[in-house]
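*Asks:* A predicted structure for the sequence below; I have some questions about it.
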Amino acid sequence: MKRRTRVTISADQGVFMISVAAELAEMHPQTLRMYEARGLIEPKRSPKGTRLYSQRDVERLRRIQQMTTEWGLNLAGVERVLELESQLERAQRRVEQLERRAAQLQEEIAGLEVRRDEVKADIVRYEQPGAEVVRARDVKPLRTTIKVERDDDRDRSA
């Protein structure tokens, strides 16, 4: 009886050498090297430095090829499209994060409103019994006169 071992590989794990990735993407291996030099693709590296492409890398290579052949974009245009898509993904993640936070805050507000209704009390100022309350606008400013005597005034009076 043969033993079967099931191995699962994530889409980001580098498993294809450059020749296999090039064949899967229907490109020449040199094209993959050029795309890497331009920063369009970043393959993983083995401990010995061999390029290892993931399934996601191969899909990205196919997408680049589609943009250049079917859409007629040059590599600068491809770079810009990929950059804009990356910005859009980040913005979408941020919006989702803000929507989750807004929902949390709405729940907190609803809880506070329920508590306020349960208490049914207003916040009022506490005044100590017997203490006179004076409003600041009713207080008249103190006027004081200071007499300053100079040395030469003392000399004359003497």
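*Replies:* Arrived safely.
*Asks:* CA only for contacts and neighbour counts going forward, please
*Replies:* Will do.
*Asks:* now do the contacts for residue 43.
*Replies:* Taking C-alpha atoms under 8 Å, 6 or more residues apart in numbering, we find residue 43 in contact with 14, 36, 51-54, 57.
*Asks:* how far away is it from residue 26?
*Replies:* Distance of residue 43 to residue 26, given as C-alpha to C-alpha, to the nearest Å: 17 Å.
*Asks:* residue 49 should be in a helix, yeah?
*Replies:* No. Applying DSSP: H, G, I helix; E, B strand; the rest coil, one finds residue 49 to be coil, outside a helix.
*Asks:* put this beside the first:
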Amino acid sequence: MAAGLMDEFSPLFAIAVAAELAGMHPQTLRQYDRIGLVKPTRTAGQSRRYSMRDVVQLREIGAMSAEGLNLEGIRRILDLENHVSELTVRVRELEHALSNEMLARPGRRVFAAGSEGDVVSLRAGERSKRSNAVVVWRQLGQRSE
């Protein structure tokens, strides 16, 4: 990101402002920081600075807490959501790398769907083997005449 540009991860808000935006008491934010539910950025003087993403996460924590989840359960949910986000980013990176590789080497590999739904690798110019089995289907309860 270029200098001077802000996004949802930019540390903008002091604890009092973040607490007000999240509808919480500043002490609650300090507790959540201590137990690792939200990890605000620290300034050189060690003051907490919250991003808009932190505020959204604080609101999510508040909603889950209001639904009766305890803090350990909320922490686990947030960890899983963060892990899914990281994996989603990684999958996109791998898809991009694969597509670049496939474009860089046209005709090297061809893939087809196998009869069981599996992926079959074929050499360029090779056709997949097709099943020539015949399947006869009749709806239950119907008589053939």
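*Replies:* It's in. Predicted model, so just to flag it, every value in this text is computed and none were measured.
*Asks:* which of the contacts of residue 43 of structure 1 are buried, as a ChimeraX select command?
*Replies:* Buried residues among the contacts of residue 43 of structure 1 (16 or more other C-alpha atoms under 10 Å), as a ChimeraX selection:
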select :14,51,52,53,54,57
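*Asks:* so which of the contacts of residue 43 of structure 1 are in strands?
*Replies:* Per DSSP state E, strands hold the following members of the contacts of residue 43 of structure 1: 51-52.
*Asks:* tabulate the contacts of residue 43 of structure 1 (CSV), appending distance to residue 8 of structure 1.
*Replies:* CSV is the format used below for those (distance: C-alpha to C-alpha, whole Å):
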residue, distance to residue 8 of structure 1
14, 13
36, 26
51, 20
52, 17
53, 16
54, 13
57, 17
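*Asks:* from the contacts of residue 43 of structure 1, which is closest to residue 20 of structure 1?
*Replies:* Nearest to residue 20 of structure 1 out of the contacts of residue 43 of structure 1 is residue 53 (C-alpha to C-alpha; 8.8 Å).
*Asks:* OK, contacts around that closest one?
*Replies:* 13-18, 21, 43-44.
*Asks:* residue in structure 2 paired with it?
*Replies:* Under the alignment defined by TM-score structural alignment, residue 53 of structure 1 corresponds to residue 50 in structure 2.
*Asks:* next one: residue 14 of structure 1
*Replies:* By TM-score structural alignment, residue 14 of structure 1 lines up with residue 11.
*Asks:* could you find the closest non-adjacent residue to its match?
*Replies:* Of all residues not flanking residue 11 of structure 2 in the chain, residue 51 sits nearest, at 4.3 Å (C-alpha to C-alpha, 6 or more residues apart in numbering).
*Asks:* wait, that neighbour touches residue 17, no?
*Replies:* No. Counting by C-alpha atoms under 8 Å, residue 51 of structure 2 does not reach residue 17; the two are 10.7 Å apart.
*Asks:* dump the contacts of residue 53 of structure 1 to CSV, plus distance to residue 76 of structure 1.
*Replies:* CSV is the format used below for those (distance: C-alpha to C-alpha, whole Å):
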residue, distance to residue 76 of structure 1
13, 27
14, 26
15, 28
16, 26
17, 26
18, 23
21, 23
43, 20
44, 23
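*Asks:* could you report the neighbour count for residue 84 of structure 1?
*Replies:* 12 (other C-alpha atoms under 10 Å).
*Asks:* give the equivalent position in structure 2 for it.
*Replies:* Counting by TM-score structural alignment, residue 84 of structure 1 lines up with residue 80 in structure 2.
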